[in-house]
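Participant: what follows is a predicted protein model with its sequence.
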Amino acid sequence: MRIGELSSATGASTRSLRYYESQGLLSSDRRSNGYRDYGEEAVRQVAFIQDLYRAGLPSQIIRDILPCTAPTPPEGECTQLLARVQQVRDELARQEQQITQRREMLDRYLSGTATPAGLGGQPVCSA
């Protein structure tokens, strides 16, 4: 299928598809006229790539993950890769916890139940 057809089938822009190819995430054959030709598996692969980008993974990790989705994945590499992905997930969880704590502190300031240290119980501002 040509790039426009793949774009229609996946909802990814042709620009994104070219980017995926430049990053080594997607491959195509070239026809004699120079047009890209993608196999049917490209639809599933593009959907998977988009999911991983939405999950916050960088191209480098996605590029490493893709061989592990093959019918016969490389031995050993996928176990190490899984550990890397779990590290990314754990870092996201840590960041979520920090954001939650910050939001809760701001909520306490806004509700008047907390005051900055050193103000001796004085509210930050009065409404």
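Facilitator: Done, it's in. Numbering: from 1, shown residues only.
Participant: only C-alpha atoms for contact and neighbour calcs from this point on.
Facilitator: Fine.
Participant: in stretch 65-81, which residues are buried?
Facilitator: 65-66, 68, 78, 81 (16 or more other CA atoms under 10 Å).
Participant: return the residues in contact with residue 74.
Facilitator: Residues near residue 74 by CA atoms under 8 Å, 6 or more residues apart in numbering: 67-68.
Participant: comparison target, given below:
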Amino acid sequence: MRIGELAERTDTSRRLLRYYEEQGLIVSERAANGYRTYDESTVDRVIQVRGLLDAGLPTRIIKQILPCLDKPRVIHFPDATPEMIATLTEERDRMTRRIQCLIRNRDAVSEYLDTVAGDELRLRSVT
């Protein structure tokens, strides 16, 4: 598939796909006309990369663990070094703290909305 189709199927800009390729996160072939072409499996790879980026992992770590990803959400890394394990542990713990913060913020927004909605209902019933 060409870059436009990959961009559409993954909801990712062409520019970002070219960046992923530049970083070694995805691979393309070049057609005779010079256009990039991507294998069907690149769709899943882009989704994996985006998910890992959204989780807060930097591209340098993603590049290291990508060879161990055989399908979305499954990581196999038989040759993990102590440094890699320490880095991934640190990243996991950072993501956990971020998740906890997001949950607290979500709960605060929900409480605010409940309060505002309750006030709005009380004001409507009075008038």
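Facilitator: Noted; the coordinates are in hand. Note that the structure is a prediction, hence the values are computed from the model and not measured.
Participant: in helices only, show me the buried residues of stretch 65-81 of the first structure.
Facilitator: 65, 78, 81 (DSSP state H).
Participant: how close does the aligned partner of residue 51 of the first structure in the second structure sit to residue 96 of the second structure?
Facilitator: Matched to the second structure by TM-score structural alignment, residue 51 of the first structure sits across from residue 51. Residue 51 of the second structure sits 15 Å away from residue 96 of the second structure, going by CA to CA, to the nearest Å.
Participant: let me know the helix or strand that the residue nearest to the spatial centre of the second structure is in.
Facilitator: Ranked by distance to the mean C-alpha position of the second structure (CA atoms, centre = their mean), the top residue is residue 51 at 2.0 Å. Using DSSP states H and E, the element containing residue 51 of the second structure is helix 41-54.
Participant: got the contact list for that helix?
Facilitator: 6, 9-10, 25-27, 59, 62, 71-73.
Participant: ok now the stretch of helix or strand residue 16 of the first structure belongs to, how far from the chain's centre?
Facilitator: In this structure, residue 16 of the first structure is located in helix 14-22 according to DSSP H and E. Remark: helix 14-22 of the first structure is offset 16 Å from the chain centroid, using CA atoms, centre = their mean, to the nearest Å.
Participant: sweet, I'm off.
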